[in-house]
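Enquirer: Sequence and predicted structure are below.
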Amino acid sequence: MEALRDAIRSGRLLPGTRLPSSRTLAADLGVARNTVARAYSELVAEGWLTSQHGSRTTVSQRAADVRRSRTVRPGTTTPPRPEHDLRPGHPDLSSFPREEWARAVKRALQAAPTEAFGYADPHGRPELREALAEYLARARGVRCEPDDIVVCCGAAEGLDLIARALADIGVSAVAVEEFGLPAQRRSLTDAGLRCPPLAVDAGGADVDALDAMPDVGGVVLTPSHQFPLGVPLRPDRRASVIDWARRTGGVVIEDDYDGEFRYDRTPVGALHGVDPDRVGYLGTVSKTLAPGLRLGWLVLPHRLTEAVIRQKGETEATCGFLEQLAMAEFLRAGGYDRHIRTMRAQYRRRREHLLAALARSSPLTEVHGLPAGLHALLGLDGGGESALAGRPPWRRLAVEGLDLYRHPAAASDRDGLVVGFAAPAPSAWSAALAALIGLLP
């Protein structure tokens, strides 16, 4: 109820806006219909909403009057909040499997050994590491034992731990793809590592360029679905980077950020399965379940495990034992597989809706990358991103341009929009898609 009231006060829900039915909103939020109906009734009584028998609930005119009456301190401005979240890598949080997760938490808590309530093992709970070893072998082709796995607080902490461990053993530089997450480059540079870029084309990262970088001791790759360009690492390049690692003693860091979501075929197996002694694997539930769980894992070559544990001990960061035990139970009971199957079908439909809408309304817009993941890359002519940013519809969308992910030393001048299609709730997807189409030429 408070979230609705805040949305009306802030202007994100304008007077006259029709709200979803109590049944639809309850399904989106995973709560009882009576809970939504009670919240609607209270907001009607307060004057924020209007409702008549047999008609939809709408935002009342009083909302505009209240906003106009609020005073703003001179010299302060509040940036408008976007109406639709189309940022890449953000899952549909309204589809979180609350009931199954709650059952997993209850079972995990009831079965938890007394020692689990004490100080945590920096490797992570053994129950989760055992469940992950089985799941990763089956779903992603990762070959490991539970002792090879280190549980961490999401992908960001995982890469930070690896970066500091590599610096600790004498590595001075780790190559990255010329388009990628700025936060990953920051993790490397914060650890004192240089991060020269590798060009990316239709075959993925140009890993052959590593031979001309003798001081590079590692490379971060997104081989299954390059982020954000969306291409896979070509088979000969997969073999080439493993050969480079064997020849030089380098480490390949595989970020398998959305490897479960491929829509035209069975997902390509992880690079880790080719050579577990040379590849460190980074996984997380941030795309499959929710980033708020702060739960990820590293599958490490033996020579890196203790170096990472030393770093983890220094930071004293660990995921809570209950989340780990619940995740282990969720995996063992099949809930994780069921949820991924459900979301894979949902995201596939959304991607198809996006392609169909583009074909109808913006036929010159090209979609690049595999039918996979939670985002699509829409190609633009040079300077197109800057032109779109000046249009009023841009302010309604949380959408990101390709330039945000460009390495400062990248040679590529590609332009485009990186559009996430997963975050909006099912009831909001049509409006988000319409707003995006309204932005494009």
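Expert: On my side now, so go ahead.
Enquirer: C-alpha from now on. contacts and neighbour counts both.
Expert: Fine.
Enquirer: residue contacts, residue 412?
Expert: By Cα atoms under 8 Å, 6 or more residues apart in numbering, residue 412 lies in contact with residue 199.
Enquirer: ok, it to residue 200 distance?
Expert: According to Cα to Cα, to the nearest Å, residue 412 and residue 200 sit 9 Å apart.
Enquirer: now do residue 164
Expert: Counting by Cα to Cα - residue 164 and residue 200 are separated by 26 Å.
Enquirer: cool, residue 225 as well?
Expert: 12 Å.
Enquirer: Who has more neighbours out of those two?
Expert: residue 225 (27 against 20; other Cα atoms under 10 Å).
Enquirer: what sits against that one?
Expert: So residue 225 contacts 231-233, 258-259, 370, 372-373 (Cα under 8 Å, 6+ apart).
Enquirer: One more to weigh against that first structure:
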Amino acid sequence: MTDSWAAFGADLHIEPVGSGLRSGLMGALREAVRTGRLAPGTRLPSSRTLAVDLGIARNTVADAYAELVAEGWLTARQGSGTRVAQRAGAAGPKALRGPARQVRRRPTHSLMPGSPDLSAFPRAEWLRASRRALTAAPDRAFGYDDPQGRIELRTVLAGYLARARGVYADPERIVICSGFVHGLGLIGKVLRQRGVREAAVESRGLDIHRNLLTAAGLATPCVAVDEHGAETGELGSMRRVGAALLTPAHQFPTGVPLHPDRRAAAVDWARSTGGLVLEDDYDGEFRYDRQPVGALQGLDPERVAYLGTASKSLAPGLRLAWMVLPGEWVREVCDAKGGPEWMTGATDQLTLAEFIASGAYDRHVRAMRLRYRRRRDQLVETLAERAPDFRVSGIAAGLHAVLELPEGTEQSVVQAANWQGLALEGLSRFRHPDTGPGRDGLVIGYGTPSESGWAGALDALCRVLP
């Protein structure tokens, strides 16, 4: 089955060198095998096919093949064609020159934050949605299209976000992008073009987000984070700040929601200064012990840019995210994105549109909410039994929790976990460079393991705690 392509003639890039065609062809084939470009077992084109491709006589190719078989470079068997022979000590592809790479053992278990359970991706439902979407898709969907995104997806997203997240989401305000990072980079570029010099970020967060804004030419001062979320009242004293990146529904990584007074303060700051709040709603669908916290964007759609993603609800490999922008920002962001060549893949957009419209997305989110809540409960119960001195926080929503550690123990715990094949992140990993040392802790991504690997990951965690 793997060689079914051979019946149609395989392509082979080869350049005979030297004065004679046969000797030149043999030399080129030897070099390709010697360097590993043609790996052992690779099936070569038939002599007829290669002769036509090279514009030489078939007998020339057949003679070259026969001699290389005699020399041991190739093998030829009836029904199996001509293949590269297995050779003792054969070289692999030449390695790129540079410093030797350190080989790391792949972790047995992972509790890294930021990922859902990839084993739970709804393959069958996604496939059905894809078939329906492709059957109904107009021909123009497969051409160069609007970089704003397919209207089918923007339309269903507008309804879903309004219903589930309280977002004011007219389809004409939505721009589809290839992940949150892509969207943030585009907004950062437009902010700089508009003359903004600084974009505030939370004192706890992802360095990749700060780096994106920095790459756009923006400084990234921070606002402090406490048990009520970001201290947005600080924005009023930051005279050069023209934008603020916040995680209102579930602060990353501490897990606390932004207090209502601070939500109002963020919007008031944006209104009074003409600033823009960038709302990262990275896992807003997952809440357990509280009423859902609506999107900040609903308070003022002209002063808040809402960014959502399918990375946590479905899978990051889809590379599907969306921005709901103030009306005057849409065209500028699309211009920053570029022409139709930079649009997100149309087939995945159409599939997600059908997946949401059919109700499959809501069903999947509800099922995963139950799964993650069960894991959250098991985490809390197991730690209460086996490590009762450790406090767990940030557990009312999301896919991760914070486990507080005794002062001075964070790095040793992370190192011990790595030695035992457990991937973990310490809380200090997410501290802004301008922020002083905080409490020691672990950010435990309980959504990351597969269902079969969850119990083992939880047991490994308990073993490395001091």
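Expert: That came in fine, so what should we check first? Just so it is clear, the model here is predicted, and its values are computed rather than measured.
Enquirer: Take the contacts of residue 225 of structure 1 and map them onto structure 2. Which survive?
Expert: Among the contacts of residue 225 of structure 1, the contacts conserved in structure 2 (both residues aligned by TM-score structural alignment, their matches' Cα atoms under 8 Å) are 231-233, 258-259, 372-373.
Enquirer: Now go through those and say which are in helices.
Expert: Using DSSP state H, no member of those falls within helices.
Enquirer: The stretch 101-250 of structure 1: strands as residue ranges?
Expert: 149-152, 173-177, 197-198, 200-201, 204-205, 216-221 (DSSP state E, counting those that start in this stretch).
Enquirer: Now which residue in structure 2 aligns to residue 117 of structure 1?
Expert: Residue correspondence to structure 2 (TM-score structural alignment): residue 117 of structure 1 is matched to residue 142.
Enquirer: Give me the neighbour count for its match.
Expert: For residue 142 of structure 2, using other Cα under 10 Å, the count is 12.
Enquirer: Ok, the one 3 residues further on next?
Expert: By the other Cα under 10 Å criterion, the neighbourhood of residue 145 of structure 2 contains 18 residues.
Enquirer: cool, and residue 246 of structure 1?
Expert: Counted with other Cα under 10 Å, residue 246 of structure 1 comes out at 14.
Enquirer: wait, what's in contact with it?
Expert: residue 278.
Enquirer: go on, the one 10 residues further on?
Expert: Contacts here follow Cα under 8 Å, 6+ apart; on that basis residue 256 of structure 1 touches 222-224, 270, 281-283.
Enquirer: if you set the cut-off to 10 Å instead, what comes out?
Expert: If you count contacts by Cα atoms under 10 Å, 6 or more residues apart in numbering, residue 256 of structure 1 has them with 140, 155, 221-226, 269-272, 281-284.
Enquirer: Kindly report the same for residue 302 of structure 2.
Expert: Contacts of residue 302 of structure 2 by Cα under 10 Å, 6+ apart are 168, 267, 270-271, 274, 276-277, 325-329.
Enquirer: where do the contact lists of residue 225 and residue 200 of structure 1 overlap?
Expert: Common neighbours of residue 225 of structure 1 and residue 200 (Cα under 10 Å, 6+ apart) are 231, 233.
Enquirer: Is residue 59 of structure 2 in contact with residue 51, as I believe?
Expert: Yes - the criterion here is Cα atoms under 10 Å, and residue 59 of structure 2 meets it with residue 51 at 8.4 Å.
Enquirer: These two: which has the busier surroundings?
Expert: residue 51 (17 against 13).
Enquirer: tell me which element the more buried one is part of?
Expert: For residue 51 of structure 2, the host element (DSSP states H and E) is helix 47-54.
Enquirer: Over which residues of structure 1 does the helix or strand following that helix lie when aligned?
Expert: Going down the chain from helix 47-54 of structure 2, the next helix or strand is helix 58-71, by DSSP H and E. Under TM-score structural alignment, helix 58-71 of structure 2 corresponds to no residues of structure 1.
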